[in-house]
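Chemist: Predicted structure and sequence below. I'll ask about it afterward.
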Amino acid sequence: MNNPLEGKGVLVTGASSGIGRATALALSGAGARVAVGARRADRLRALTGDAPGEMLALDLDVTDPESVRDAVAATVARFGTLDVLVNNAGVMLSGPILGADTAEWTRMVETNLLGSMYAVHAALPHLLSTRGAVVQISSTSGRTASAASGVYAATKFGVNAFSEALRQEVTAQGVRVVVIEPGFVATELTSHLTDPTMRAAARDMADSMRTLQAEDVAAAVRYALTQPEHVAVNEILIRPTDQTR
């Protein structure tokens, strides 16, 4: 049986934990050669040891355009190709707008939105030549904003808008753009929260449902990337069955 991912060159950002880690392992298991980027180099080394296939660990800070360009160049140098970019790096620093630490806003915009834009900008020439794919890990917050998550939602709405414009620009040239919008996932993301009330609310929410696992989202990524070339799965919204909104 033909394996669409066999030998493909993939770059996954934010790969040191959670969805990024699970996606890197899933795509490696599907035969891809995977470059994993993050700032926590020790975790990446452990990840490469767990990978079933060839995996390259890269020190990557998506908020730094030069770091992003270097990671793309290193991926192409190692694999000779870049067929898939998975933009997963992100932080969630939710809290009320009144009294917020605006430095946290800057961090979210730079990581979640600008970081994914920088990665697309650096990778796109290669993806056009390989007729590859961009996978954007967004969120249900990219569809519905809620109190105490205004800036996080704004970054994810931005990711969705940027992705649709990108799709319109490159789909006729064979590049597929996939937006994955997970609901509540059991990952480290909620540990980023500095507001004690928000941390408690996140714990309560997790306790109230059967949350998604990172591997569930990775399976959605793999599904989208293994469709025939003429099929573009542009958007996957995936929530826990128990999540009402």
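Modeler: Looks like it came in fine. Numbers count the residues shown, from 1 in each chain.
Chemist: from here on, contacts and neighbour counts on C-alpha atoms
Modeler: Fine.
Chemist: what's next to the lengthiest helix in the chain, contact-wise?
Modeler: For the chain, the helix with the greatest residue count under DSSP state H is helix 150-170. Identification of contacts with helix 150-170 by Cα atoms under 8 Å, 6 or more residues apart in numbering yields 92-94, 96-97, 105, 108-109, 112-113, 116-117, 128, 136, 138-139, 141-146, 175-179.
Chemist: What of stretch 224-240?
Modeler: Here stretch 224-240 has contacts from 3-5, 133, 140, 176-184, 209-212, 217, 220, using Cα under 8 Å, 6+ apart.
Chemist: Sort out which residues of stretch 107-126 are buried, please.
Modeler: Residues of stretch 107-126 classed as buried under the neighbour-count rule (16 or more other Cα atoms under 10 Å) are 107-120, 122-124, 126.
Chemist: now that stretch: how far from the chain's centre is it?
Modeler: Its chain's C-alpha centre and that of stretch 107-126 lie 11 Å apart, by Cα atoms, centre = their mean, to the nearest Å.
Chemist: got the contact list for it?
Modeler: 62-65, 68-69, 72, 81-83, 85, 87-93, 134, 136, 151-152, 155-156, 158-159, 162.
Chemist: so how far does that stretch reach from one end to the other?
Modeler: 28 Å (Cα to Cα, to the nearest Å).
Chemist: Buried among the contacts of stretch 107-126? Need that as a selection in PyMOL.
Modeler: Isolation of the buried members of these (16+ other Cα under 10 Å) is achieved in PyMOL through the command below:
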select buried, resi 62+63+65+68+69+72+81+82+83+85+87+88+89+90+91+92+93+134+136+151+152+155+156+158+159
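Chemist: Contact partners for Ile180?
Modeler: With contact set as Cα under 8 Å, 6+ apart, Ile180 has these partners: 135-139, 217, 220-221, 235-238.
Chemist: got the contact list for the spatially most central residue of the chain?
Modeler: By Cα atoms, centre = their mean, the chain has its centre lying nearest to Asn88, at 1.7 Å. By Cα under 8 Å, 6+ apart, the contact list for Asn88 reads 12-15, 19-20, 116, 136-137.
Chemist: what about it, distance to Arg245?
Modeler: Distance from Asn88 to Arg245, by Cα to Cα: 22 Å.
Chemist: Isn't Met198 up against Ala147?
Modeler: No: contact criterion Cα atoms under 8 Å: Met198 and Ala147 do not qualify, at 11.0 Å.
Chemist: Presented hereafter is structure B, for comparison with structure A:
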Amino acid sequence: MAATLKRLNAKTAIVTGASSGIGQRSAVALSKAGWNVVISARRAEALEETAKECPSSTLVVPGDVTDEGFVKKLFALTLEKYGKLDLLFNNAGIPGPKGVFDTIPLVEFKQTLDVNVTASFLCAREAFRIFKKQDPQGGRIINNGSIAAHVPRPHTAAYAISKHAISGLTKATALDGRPFGIACTQIDIGNACTSFGGAASSAQGALQPDGRYVPEATFDPEHVASTIVHIASLPNEVSMLEVNIMATAAPYVGRG
């Protein structure tokens, strides 16, 4: 009974894209901070590995967040188990096709928007509905943006466009959520050392606007995870609309 009460009294977070990288590290960090964590991604076995690292109560819900029916199920299962929701970390995403602008296939462009934008909207909408209805009212959404939401890399138009859309999603959510105690943050990450951002630290390096490939400075994604925990710890009446975290030596300021 004591364990059940502790679980219900703890804050609850949903983390998408939690099977690897930033999502995995953030879910584990939130769990170590005492949060109940609901982790979701398409790869069930990888999610189970994430769950093994989470010391607090953890719910594993594999599935595709581009599917509206699955997203509704994900949030319903969260309420069924924990009775409330305090945080959504909209982290799931893909890098999209690489290539000069006029070579990008429409099907791959649409897929990038579907995963990076539509899925984030669907999850944010379900979280918003819960935050608005629950007592006490309110909650927090953190959207994984990118420094590409501000300054794109060459040959990554689909990804950059999708992340610029996340900026709109974040601001619209923050504005419409204001009367209901719903805070929304966009975290823009640059060159965290994950498989997603591997080009920066590879032997070949990342493509620069002048055509060179240059290895770039990276940083440990644990710092992103600790930042997520900090933002999540703030009261809902305090908001961090945009947060940039990157390697100090990353070529962002003055890029291009």
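Modeler: Thanks, I have it. Since the structure is predicted, the reported quantities are computational estimates derived from the model, not experimental observations.
Chemist: returning to what we had before: from the contacts of stretch 224-240 of structure 1, which land in helices?
Modeler: Per DSSP H, these map to helices at 217, 220.
Chemist: which of the contacts of Ile180 of structure 1 does structure 2 keep?
Modeler: Contacts conserved in structure 2 for the contacts of Ile180 of structure 1, counting by both residues aligned by TM-score structural alignment, their matches' Cα atoms under 8 Å: 135-139, 235-238.
Chemist: just the buried members of those residues?
Modeler: Neighbour counting by 16+ other Cα under 10 Å classes 135-139, 235-236, 238 among those as buried.
Chemist: Secondary structure and distance to Gln227 of structure 1 added to the residues you listed, as CSV?
Modeler: As requested, those are exported to CSV (DSSP: H, G, I helix; E, B strand; the rest coil; distance: Cα to Cα, whole Å):
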residue, secondary structure, distance to Gln227 of structure 1
Val135, strand, 14
Gln136, strand, 17
Ile137, strand, 18
Ser138, coil, 20
Ser139, coil, 22
Glu235, strand, 13
Ile236, strand, 13
Ile238, strand, 18
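Chemist: What is the nearest of those to Arg39 of structure 1?
Modeler: Closest approach to Arg39 of structure 1 among those (Cα to Cα): Ile137, at 18.1 Å.
Chemist: Which residue of structure 2 is paired with the closest one in the alignment?
Modeler: Aligned by TM-score structural alignment, Ile137 of structure 1 pairs with Asn144 of structure 2.
Chemist: again with Gly31 of structure 1
Modeler: So, by TM-score structural alignment, Gly31 of structure 1 is matched to Gly34.
Chemist: Pull the contacting residues for its match.
Modeler: By Cα under 8 Å, 6+ apart, Gly34 of structure 2 lies in contact with 10-11, 56.
Chemist: cutoff 10 Å now
Modeler: 6-7, 10-12, 28, 54-57 (Cα atoms under 10 Å, 6 or more residues apart in numbering).
Chemist: and what of Ala13 of structure 2?
Modeler: Per Cα under 10 Å, 6+ apart, neighbours of Ala13 of structure 2: 27, 30-31, 35-39, 58, 78, 82, 84-89, 139-141, 232.
Chemist: Structure 1: which residue goes with that one?
Modeler: Under TM-score structural alignment, Ala13 of structure 2 pairs with Val10 in structure 1.
Chemist: Find the helix or strand that that match is a member of.
Modeler: Element membership for Val10 of structure 1, per DSSP states H and E: strand 9-13.
Chemist: mean shift between that strand and structure 2?
Modeler: For strand 9-13 of structure 1, the mean deviation from structure 2 after alignment is 0.7 Å (mean Cα distance after the TM-score superposition for structure 1).
Chemist: Centre of the chain to that strand, how far?
Modeler: 10 Å.
Chemist: what do you get for stretch 200-211 of structure 1?
Modeler: On Cα atoms, centre = their mean, the centre of stretch 200-211 of structure 1 falls 22 Å from that of its chain.
Chemist: Report the buried residues of it.
Modeler: Buried positions in stretch 200-211 of structure 1, judged by neighbour count with 16+ other Cα under 10 Å: 202, 206, 211.
Chemist: residues contacting the second one?
Modeler: What it means is Ala206 of structure 1. Contacts of Ala206 of structure 1 by Cα under 10 Å, 6+ apart are 184-186, 190, 200, 212, 243.
Chemist: List only those of the residues you listed flagged as buried.
Modeler: Among the contacts of Ala206 of structure 1, those buried by neighbour count (16+ other Cα under 10 Å) are 184-185, 190, 212.
Chemist: Next, the angle from whatever helix or strand Glu80 of structure 2 lives in to strand 12-16.
Modeler: Element membership for Glu80 of structure 2, per DSSP H and E: helix 68-82. Compare the direction of helix 68-82 of structure 2 with that of strand 12-16 by axes from the mean of the first three to the mean of the last three Cα atoms, to 10 degrees and you get 150 degrees.
Chemist: Onto which residues of structure 1 does helix 68-82 of structure 2 map?
Modeler: Helix 68-82 of structure 2 covers residues 65-79 of structure 1 once aligned (TM-score structural alignment).
Chemist: what's the mean deviation for that stretch versus structure 2?
Modeler: Mean for stretch 65-79 of structure 1 is 0.8 Å (mean Cα distance after the TM-score superposition for structure 1).
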